[in-house]
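Asker: here is a sequence with its predicted model. Questions after.
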Amino acid sequence: MYYCHCSMCRKATGSAFATNMLVRETDFTVKTGRSVIKAFQSSPGESRYFCSECGSPIYSKAQAREGIVSVRCGTIDDDLTVRPTEHIYTASKARWFEICDQLPQYPEEPEP
């Protein structure tokens, strides 16, 4: 789980950052509402999936991360056992937002 400050995540959430979690696609299941999830290509090789009824962003998939989905944690109702571990793309974070925690910060996406 991580905080992403890239401009695309900021625009997709309408906030200073998105809280995302990388999950193996084989471990990811949409339990309800699958029929109303729509996709759009947000950039070459990346698609974002959202609820076509309320507009909520649900997850994204990128060719560069084959077999992995990036889940928008704000859409999960249950408490998660994991917590955010880092801030990524801080080079493009909102200038009006100050990061106040002690988590590692990366100007871009760190190497795995």
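Answerer: Looks like it came in fine. Numbering: from 1, shown residues only.

Asker: can we go C-alpha only for contacts and neighbour counts from here?
Answerer: OK.

Asker: the most centrally placed residue in the chain sits in which helix or strand?
Answerer: With distances taken as Cα atoms, centre = their mean, residue 20 lies nearest the centre of the chain, 3.6 Å away. Element membership for residue 20, per DSSP states H and E: strand 18-24.

Asker: tell me who's in contact with residue 68.
Answerer: 22-25, 61-62 (Cα atoms under 8 Å, 6 or more residues apart in numbering).

Asker: show me what the strand holding residue 20 is packed up against.
Answerer: Using 3 or more Cα pairs under 8 Å, 6 or more residues apart in numbering; DSSP states H and E as the contact criterion, the elements in contact with strand 18-24 are strand 2-4, strand 68-72.

Asker: pasting the second one now:
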Amino acid sequence: MSEPALTGGCLCGAVRFEISEPLSEAGHCHCTRCQRRTGTASSAAGLTVPGSFRITQGAEHVRAWHPDRGFDKGFCSACGGHLFARDPGDDTVVAVRLGAIDGDPGVRPSYHQFTAFAAPWQPLPDDGLPRHPERRPR
């Protein structure tokens, strides 16, 4: 069996995961949900190849918030660490929080989405990445 491409987990270590293939892309989300969920101006997440994400430890600690629209938000019930978001219509589509990954995730954010909702107290960076006022088109 080959080594996973990436590993990661929550703040307290109760939940661990692995990603068997490199992330396909990453981006910054500036939506109000991400701001309130993280307490920051945006959330950086990387998209996994369908079927490559697996919880290896502490599945019993994972809880999810299921918003009316949008991806389900997975977090550790012990420490509150944000781990991933999952498409409620296709649970193989998972976006992992880059900060939950051990070391270098191997991909850099390549866009900003929901910029129309960006926090007024933190200007959007002038980083040359494409900006999308709503969800980025796929």
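Answerer: Everything's here; your move. Model, not experiment: these values are computed from the prediction.

Asker: would you mind measuring from the residue opposite residue 16 of structure 1 in structure 2 once aligned to residue 93 of structure 2?
Answerer: Residue 16 of structure 1 maps onto residue 41 in structure 2 when the alignment is built from TM-score structural alignment. Distance, residue 41 of structure 2 to residue 93 of structure 2, using Cα to Cα, to the nearest Å: 24 Å.

Asker: list the buried residues of stretch 24-42 of structure 1.
Answerer: Buried residues in stretch 24-42 of structure 1, defined by neighbour count with 16 or more other Cα atoms under 10 Å: 37-39.

Asker: which element, helix or strand, includes the spatially closest residue to residue 48 of structure 1 that is not a sequence neighbour?
Answerer: Spatial nearest neighbour of residue 48 of structure 1, chain neighbours left out: residue 60 (4.2 Å); criterion: Cα to Cα, 6 or more residues apart in numbering. Secondary structure from DSSP H and E places residue 60 of structure 1 in strand 57-62.

Asker: give me the aligned partner of residue 40 of structure 1 over in structure 2.
Answerer: Using TM-score structural alignment as the criterion, residue 40 of structure 1 maps onto residue 65 of structure 2.

Asker: same question, residue 5 of structure 1
Answerer: Match for residue 5 of structure 1 (TM-score structural alignment): residue 30.

Asker: list the contacts for the aligned partner of residue 92 of structure 2 in structure 1?
Answerer: Alignment note: residue 92 of structure 2 maps to residue 67 in structure 1; criterion TM-score structural alignment. Residues near residue 67 of structure 1 by Cα under 8 Å, 6+ apart: 24-26.

Asker: which residue is the nearest non-sequential neighbour of the residue mapped onto residue 105 of structure 1 from structure 2?
Answerer: Counting by TM-score structural alignment, residue 105 of structure 1 corresponds to residue 131 in structure 2. Excluding the flanking residues, the one nearest residue 131 of structure 2 by Cα to Cα, 6+ apart is residue 112, at 4.8 Å.

Asker: neighbours of the closest residue in space to residue 104 of structure 1 that isn't next to it in sequence, how many?
Answerer: The shortest distance from residue 104 of structure 1 to any non-neighbouring residue, by Cα to Cα, 6+ apart, is to residue 86 (5.0 Å). Residue 86 of structure 1 has 16 neighbouring residues, counting by other Cα atoms under 10 Å.
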